[in-house]
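>>> build me a model:
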Amino acid sequence: MKSYDVIIVGAGIVGLATGVKTLEKNPSLKILLLEKENDIAKHQTGNNSGVIHSGIYYKPGSLKAQNCTLGYNMLLSFCDEHKIKYDICGKLILATNENEIPIMNNIYERGIQNGLKDLKILNSKEINEIEPHAKGIAAVHVPQTGIIDYTEVSKKYLSVIKEKNGEIFFNENVIDIKIVNGTSTVYTKNNKYNSRIVVTCSGLQSDRLAKLTHKNLSYRLIPFRGEYYKLKKDSHHLVKNLIYPVPDPSFPFLGVHFTRLINNEVECGPNAVLAFKREGYSKFSFSLKDSIDTFTWKGFHIVMKKHWKTGLGEFYRSYNKNAFVQALKKLIPDIEKRNLIQGGAGVRAQACLSDGSLIDDFLFIEDEGVIHVCNAPSPAATASLSIGQTISEKIFSQLN
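Sure, this is the predicted structure:
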């Protein structure tokens, strides 16, 4: 049986970035990536809308804020070096009523504290100079926000790993991890692999992988499906770039918004609907195991008691296109049902503590021979190289 220095479980963008940054520091290491699917970036990485986040929303000093700022610059440098297309097009965060103004101002101040330059607060006339069809009483203009295809980025990460003799095996679903006498052994349904250290970057399955070595986890992942519509081609003129609402600070999602993609299509959404399958992308996707894990978690009961009205509203929008359109019309009144066609969907892993707290920041659990990336929500794709660098530092700390 071949042995490795580092095994990374999961070939989403964070796992791949970890491989890139680890081999960048020491190209002689033997690194193996194990992926349960037949290709990379099949879940959260490949089903997001491709936004390069500026870091404006995140609490100053948090891991999200630090990694987003650093990762943003690392990502753009990587893309410039490898000729990956992106567009720093900017975005608007739109206040549509007076109650949203204080929250919008707080977001603006956070952006300043996080080091963003040239942020501007716009009036309604200035809003329409940037987005002629948008309607708001004020907005924050964020010039740093951009768009990209993260699947393309992930493919280039893998190419870099392979150039440095890193390996990847597909269709390898990890079922156990054991650490004995300084050796970490990863068991899949078909094989076992030895390594000096194992890193799990397993997204929607991260709590299950972490539980293999840490039986009494204090959190569980709750899956939320985000569904999109797209603007018909003859309606693309309604949106020039990115238009976001002022988010509800008590809810961990940004609200339905408009995103121009790097291929110039325009996505509208997403909502945030409780999913009954962690990797289920349709309204009818169901997993008994995943549903039991959600509904038996004490923290979930607390969250639902607090947010049940919002949750019901999200379900209603999921099944009622007219209701979805009404949410979009708050930002662009000219939007009509006829302008929209069905888009795709993604599932977000929301980490929830047993007391009902929703973990908003990145979370790592580390022990001898293993590092678990337990929570890596947005802006993990933007921050992937920074997160990968952080994980690689943890790896080398153990290897040394």
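>>> CA atoms for contacts and neighbours, from now on please.
Will do.
>>> helices along the stretch 301-400 of the chain, start to end?
321-329, 384-399 (DSSP state H, counting those that start in this stretch).
>>> which helices and strands sit right next to the longest one?
Counting contacts by 3 or more Cα pairs under 8 Å, 6 or more residues apart in numbering; DSSP states H and E, the secondary-structure elements packed against helix 384-399 are helix 13-25, helix 63-82, strand 192-200, strand 370-375.
>>> what residues sit buried inside that helix?
By 16 or more other Cα atoms under 10 Å, the buried positions in helix 384-399 come out as 384-389, 391-393, 395, 398.
>>> can you redo the helices of the stretch 301-400 of the chain as JSON lines with distance to residue 209?
Formatted as JSON lines, the helices of the stretch 301-400 of the chain follow (distance: least, Cα to Cα, whole Å):
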{"stretch": "helix 321-329", "distance to residue 209": "36"}
{"stretch": "helix 384-399", "distance to residue 209": "17"}
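>>> quick one: closest of these to residue 80.
Residue 80 sits nearest to helix 384-399 of all these, at 14.2 Å, using Cα to Cα.
>>> how about the strands of the stretch 1-150 of the chain, start to end?
Ranges of strands in the stretch 1-150 of the chain, per DSSP state E, counting those that start in this stretch, are 3-9, 31-34, 51-52, 86-87, 91-95, 120-123, 138-142, 146-148.
>>> to compare against the first, here's another:
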Amino acid sequence: MTRYVVIGGGIVGLATAHRIVTDRPGAEVTVLEKEPTLGAHQTGHNSGVIHAGVYYRPGSLKARLCRAGARSMLDFCAEQGIPTRVCGKLIVAVEPVELPGLRALHERAGANGLPVRLIGPDEAREHEPAVRCAGAMWVPPTAIVDFRAVCAALGRLLAAAGARVRTGVRVTGITPGTTGAGTTGAGITPGTTGAGGPSGPASAAGPTAGTRPAAVVHTTDGDVPADVLVNCAGLHADRIARLAGVDPPARIVPFRGEYHELRPERRDLVRGLIYPVPDPRFPFLGVHLTRMIDGSVHAGPNAVLALHREGYSWRRVAGRDALDLATYPGLWRLARRHLRYGAAEVTRSLSRRRFAASLARLVPEVTAADIRPAGAGVRAQAIAPDGALIDDFLIVRGDRQVHVLNAPSPAATSSLEIAKHIVAELPS
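Coordinates of the predicted model:
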């Protein structure tokens, strides 16, 4: 019996564990999550959008897995009785100068096989009467869901299948076994960017009776033997990789995304999803308006550097995390190239008036009095040593190990397909 250990109880880790128990009956599967609840970080703090796959480079992992993942996620939610709403998304060019960017985005969406349409201001207002724009793109397949409910369903399914989902258990170290847990045979999954190196699948050989495990995972609640190790630790994925003897090709840098919400009496300003044309230099989509599955309307997020990998406010700072940021050349190279962008994000973070002004570009009736703070999320963004933002999923395979080192949005949308992609090449 092969012992699989998945580190991380977010949506990607849970989906991967579920795919293992589905595809490999009889496997022994353990999920280790340091928080007392599942989906506590990136999964539980996102905007709940099931993305259609508009933004991603054709042929990339994000493009392929997002489009398939949106269908898989809607099917899964229907099977599990989880509410969803296919509401469509309006991506708007506020000024005429933004129209070429909108057209380029339309071409990319078409290359990804999506049924999108460019529309004029009058038709845009048929979808969103309060919007202001010079032109827009209508994306019908976009939907919304509560991804925490998806995590809860995956947790129930894992328990029913006999998997062990251990919450409140933190990984403190990893010791290689006799088969080796280093980077022998390691490769970068094809379709990733900014990491370099050859690609190659993990070894196909399974453990034999009586052999030692490929690794022993040390935790705050005892040791866990692993014949196959899957790292889906999100904000801490690069550190887990190092514990396992793998030198990650990029560093996780945390960016806090702060949200506001429209006051209940102003929710009628937004019917569905309203997004700006994004800056193609960055993986962030810009401040936007989202009607959530519960009917509330969230606005955001911005993107500011966090001084704690779980830094959901300016007040939360971790010495180790801040030192890692201060001493990482890749971050300094990124900052030098995009100082003005970063300064604008900080200003918007500190000023509700500036935040509201960004929303008013899309919906002019929104004022600072119409919004109130609504929490924040932290994005685990991988940055290469040369300062490049890794804009695709980054999955590193080693000797009986897999490390998911960059899985920000649209990872929640794509999670079931990411899991399928990972498990297809896992040793048995």
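>>> ok, back up a step: out of the helices of the stretch 301-400 of structure 1, nearest to residue 99 of structure 1?
Comparing the helices of the stretch 301-400 of structure 1 by Cα to Cα, helix 321-329 comes nearest, at 16.8 Å.
>>> over in structure 2, find the residue span that closest one aligns onto.
Taken onto structure 2 by TM-score structural alignment, helix 321-329 of structure 1 occupies residues 352-360 there.
>>> what about that stretch, how far off from structure 1?
With mean Cα distance after the TM-score superposition for structure 1, stretch 352-360 of structure 2 departs from structure 1 by a mean of 0.8 Å once superposed.
>>> dump the helices and strands packed on helix 384-399 of structure 1 to TSV, plus distance to residue 281 of structure 1 and mean neighbour count.
TSV is the format used below for these (distance: least, Cα to Cα, whole Å; neighbours: other Cα atoms under 10 Å):
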stretch	distance to residue 281 of structure 1	mean neighbour count
helix 13-25	19	26
helix 63-82	26	19
strand 192-200	23	23
strand 370-375	20	25
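>>> still on that earlier bit, tell me which of the helices of the stretch 301-400 of structure 1 lies nearest to residue 163 of structure 1.
helix 384-399 (17.5 Å).
>>> the closest one to helix 13-25, inter-axis angle?
60 degrees (axes from the mean of the first three to the mean of the last three Cα atoms, to 10 degrees).
>>> tilt between helix 384-399 of structure 1 and strand 3-9?
140 degrees.
>>> where in structure 1 does stretch 25-44 of structure 2 fall?
Under TM-score structural alignment, the match for stretch 25-44 of structure 2 in structure 1 covers residues 27-46.
>>> look at that stretch and report the distance between its end residues.
27 Å (Cα to Cα, to the nearest Å).
>>> likewise for stretch 262-269 of structure 1?
16 Å.
>>> just to revisit the earlier point, Throw the strands of the stretch 1-150 of structure 1 into a markdown table and include mean neighbour count and distance to residue 249 of structure 1, thanks.
Below are those laid out as a markdown table (neighbours: other Cα atoms under 10 Å; distance: least, Cα to Cα, whole Å):
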| stretch | mean neighbour count | distance to residue 249 of structure 1 |
| --- | --- | --- |
| strand 3-9 | 22 | 33 |
| strand 31-34 | 23 | 37 |
| strand 51-52 | 26 | 20 |
| strand 86-87 | 17 | 28 |
| strand 91-95 | 26 | 14 |
| strand 120-123 | 16 | 19 |
| strand 138-142 | 24 | 16 |
| strand 146-148 | 24 | 23 |
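>>> now the ones you listed in a markdown table, with distance to residue 25 of structure 1?
Converted to a markdown table, these look like this (distance: least, Cα to Cα, whole Å):
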| stretch | distance to residue 25 of structure 1 |
| --- | --- |
| strand 3-9 | 13 |
| strand 31-34 | 13 |
| strand 51-52 | 25 |
| strand 86-87 | 26 |
| strand 91-95 | 35 |
| strand 120-123 | 39 |
| strand 138-142 | 34 |
| strand 146-148 | 26 |
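>>> between those, which gets nearest to residue 300 of structure 1?
Judging the strands of the stretch 1-150 of structure 1 by Cα to Cα, what sits closest to residue 300 of structure 1 is strand 3-9, at 26.9 Å.
>>> ok, back up a step: turn the helices and strands packed on helix 384-399 of structure 1 into a markdown table, including distance to residue 129 of structure 1.
Formatted as a markdown table, these follow (distance: least, Cα to Cα, whole Å):
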| stretch | distance to residue 129 of structure 1 |
| --- | --- |
| helix 13-25 | 36 |
| helix 63-82 | 27 |
| strand 192-200 | 46 |
| strand 370-375 | 39 |
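>>> residue 179 of structure 1: which of these is closest?
Closest of these to residue 179 of structure 1 is strand 370-375, at 8.2 Å (criterion: Cα to Cα).
>>> where does the closest one end up in structure 2?
Alignment of strand 370-375 of structure 1 against structure 2: residues 401-406, by TM-score structural alignment.
>>> mean per-residue distance, that stretch versus structure 1.
Mean deviation for stretch 401-406 of structure 2: 0.9 Å (mean Cα distance after the TM-score superposition for structure 1).
>>> OK, contacts around the residue nearest to residue 394 of structure 2 when sequence neighbours are not counted?
Leaving aside its sequence neighbours, residue 394 of structure 2 sits nearest to residue 406 (Cα to Cα, 6 or more residues apart in numbering; 4.7 Å). Residues near residue 406 of structure 2 by Cα atoms under 8 Å, 6 or more residues apart in numbering: 234, 252, 380-382, 390, 392-395.
>>> next one: residue 147 of structure 1
50-52, 86-89, 260-262.
>>> can you lay out these as TSV showing distance to residue 275 of structure 1?
Formatted as TSV, the contacts of residue 147 of structure 1 follow (distance: Cα to Cα, whole Å):
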residue	distance to residue 275 of structure 1
50	21
51	23
52	25
86	31
87	32
88	32
89	32
260	26
261	25
262	27
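>>> SS state for residue 264 of structure 1?
Put simply, residue 264 of structure 1 is coil when judged by DSSP: H, G, I helix; E, B strand; the rest coil.
>>> if anything else comes up later, I'll come back, but that's it for now.
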